[in-house]
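Trainee: Predicted model and sequence follow; I will ask about them next.
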Amino acid sequence: MRQTEEERIRIRELLDRDVIMTLLTIFGIIAVIVGAIVYFFFTYTIPFGKVAVIIDPMAKSMSQPIIGPTWGFKAPWAYIIQDDTGVQAVDMFSEPPRDYPAVSALTRDGVQIDVDITIRYKIIPDKFDVLVKNYPTLNYEEDFIVANARQVVREVISNFTMTDILEQRTVIARAIEDKLSAVIKRDPVVAQCIDLLGVNVRNIKLPDSIIQAINDKIASQQKAIKAEYDRQATIIQANATAQALIIQTQGQAQAMLELAKAQSESIKLIANATAGVPREVVAYFFQLEIMKQLAQSKATIIYTTSGQMTPLIQIPQQAQQNG
């Protein structure tokens, strides 16, 4: 009977310990839940590169701009609106990736083109509350910047012809940037909240028919240039050939002159050595040259003379032997 009482006491102690552990567990879970509720509903965190305001709909109030990184407490029903403080870029392109479509505009001579532009800007953090008051959904980019950029691009393009646009892209980009900057400065809200950093004209897309015409013109110009090059090359080659022929002819003439001088000297020497008449020596000389050339051609030669001709070189008559 005594052991049974000890067992009961031990069981009671174990039960009390289990109850305590269960209660501690429940209290821990409740503490975690409360902590999570407090964290999610009573605190806020603003990361680096962000600016935010806290909106209290019950009090109908808005906090001053809060620049991250930071954290703090707020009412559980209040909510946060935040935006980037860094440089933001709006791409308005004909092809993806893009934020908005390109700007379609008419030139002064009635050609429809598509202009790809990039707008760079940043918000002024200290004036973020003013921006939120006027653009609660932060739609200032689409409703103001993009909308006015389209209007500005169309107005600027309308002052230039298609040829001017192709040749003066830098001038056009500067005109668009200056005009859009002026529009922003005239707006009482955006002027104090947005800082325009620049507008870049990325591409100007012409109609396919215009591009084909330009390509055809370039091809024609290239053909004309090639034809002119070929003509000049032909002239240069002809001049070189003519010059070479002149030099060759002059060389041949000089050679013939030298040959004639040599032949003249040879004839004089033969005439002096044989005591012959120079005129007859010349005749014999050329007869021999002709015979030499005919002999080289391996032709049959029959040589006849008329009348009596005194030989250039007297050959002595040999006495006949044995009668």
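Mentor: Structure received. Numbers count the residues shown, from 1 in each chain.

Trainee: Could you use CA atoms for every contact and neighbour count after this?
Mentor: Will do.

Trainee: next SSE after the host helix or strand of Q222?
Mentor: Counting by DSSP states H and E, the element that carries Q222 is helix 208-274. Per DSSP H and E, the first helix or strand lying C-terminal to helix 208-274 is helix 278-296.

Trainee: who's in contact with that next one?
Mentor: The contact list for helix 278-296, computed with CA atoms under 8 Å, 6 or more residues apart in numbering, reads 267-268, 270-271, 301, 312.

Trainee: Structure two is appended below for comparative analysis:
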Amino acid sequence: EEKKMNIVPSLILLVFAGIGATLIYRKYRKYQESGERLDDKELYSLGVQVFILVVLALLMLSSFTTVEIGYGAIVVDPILQQVRGPFLGEAWWFRTPWTRVVRIYYATLSTEMWTDVVENRTIMGEYPSVKVLSKDGLKIEVDILIRYTLIPEKLIELYRKYPDLRYEDKAISSVVREDIRDVVSNYTTLEVIEKRESLSDEMTTTILSSLTDDDTLMGALADIQIDLRNIELPQAFMDAVTRKQGAEQKKLQAEHERATLLIQADATAREAIRIAEGDAESALIRANATLEALRMISQAIDPTVYYSLQQLEAIAPNIEYLILTTGEEGVPILLTP
């Protein structure tokens, strides 16, 4: 279909050229067969006819209009003071030669407001990033991207408001900048970092409402999407935040080490208590055993003999054997200390 549309102007020109050539040829054959020569009047008449045919062909070509996919064409008639359309692409039609066609792209459009530095070169979108002041007076740069489409039925109204079609410069970009300034001014610089998601949601809601309700845009915007690309904070502030985070990290590390030492000290103390309790229990067991042994010895022999043995062992610990006599008959007893 596109090829057919592109060949139509050539076909029209070919038809008119063929008609003109046919008339000239028939005139020429007529005079050739009769042997007569064309006088000046007849040559003038033939020239006028050819001129008229050429003019008509040019008018037909200028009246033939096409519009591509994604565009809406508006026909402006200055004589009748009318605006007709929109004619949505892909399409073609004939119009009166004195009318003017305004083509407006209505498919997906975007307004890019951002600034980047790449290899010491500053690059930007259609507009630079939005420079605003936070609640505490620090300068912040916001990069944002707005995507939208135009409602075809609203193209004529939009054209009447913006005949130069500079609605993006005069309305969209200014509305976005104003809304960003209003929203960011309610946040401190630290809150911009901590509440970025909340800030983004509020910014999106505010811009969406403003673009939808703007009187000059005539409600022509649809499918509005807002992408908060980046928030650039002052370098001095970021350095201060980095230092603060480093100090907090060191503080947390020190607290962790202190807690570890306390846990280790507590474990050591508990172990010492456990050992002491074990030693005390062992001593108690030994004391009870000694007491029981004394009781048994006192029942078997004279206690004074046992005490004497204990004293001898203390005086001469290397004695291996000891012979004692006890009782009336003096029966000898072999003792091993």
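Mentor: Yes, it's here. This structure is a prediction, so every number in the text was calculated from the model and none was measured.

Trainee: sorry, back to before: same list (the contacts of helix 278-296 of structure 1) but as JSON lines, adding distance to R12 of structure 1 and neighbour count.
Mentor: Formatted as JSON lines, the contacts of helix 278-296 of structure 1 follow (distance: CA to CA, whole Å; neighbours: other CA atoms under 10 Å):
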{"residue": "I267", "distance to R12 of structure 1": "162", "neighbour count": "18"}
{"residue": "K268", "distance to R12 of structure 1": "164", "neighbour count": "15"}
{"residue": "I270", "distance to R12 of structure 1": "165", "neighbour count": "19"}
{"residue": "A271", "distance to R12 of structure 1": "168", "neighbour count": "18"}
{"residue": "I301", "distance to R12 of structure 1": "160", "neighbour count": "9"}
{"residue": "L312", "distance to R12 of structure 1": "171", "neighbour count": "17"}
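
Trainee: For the residues you listed, which two are the farthest from each other?
Mentor: Using CA to CA, the contacts of helix 278-296 of structure 1 reach their maximum pairwise distance at K268 and I301, which is 28.2 Å.

Trainee: picking up where we left off before, could you export the contacts of helix 278-296 of structure 1 as a markdown table, including distance to I117 of structure 1?
Mentor: Below are the contacts of helix 278-296 of structure 1 laid out as a markdown table (distance: CA to CA, whole Å):
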| residue | distance to I117 of structure 1 |
| --- | --- |
| I267 | 96 |
| K268 | 97 |
| I270 | 100 |
| A271 | 102 |
| I301 | 98 |
| L312 | 106 |
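
Trainee: separation between the closest residue to D77 of structure 2 other than its chain neighbours and P9 of structure 2?
Mentor: Leaving out its chain neighbours, the residue that sits closest to D77 of structure 2 by CA to CA, 6 or more residues apart in numbering is T99, at 4.7 Å. To P9 of structure 2, T99 of structure 2 is 18 Å away according to CA to CA, to the nearest Å.

Trainee: residues contacting the most centrally placed residue in structure 2?
Mentor: Against the mean C-alpha coordinate of structure 2, by CA atoms, centre = their mean, the closest residue is R229 at 5.6 Å. Counting by CA under 8 Å, 6+ apart, R229 of structure 2 touches 142-145.

Trainee: and of those residues, the nearest to T326 of structure 2?
Mentor: Nearest to T326 of structure 2 out of the contacts of R229 of structure 2 is V142 (CA to CA; 112.0 Å).
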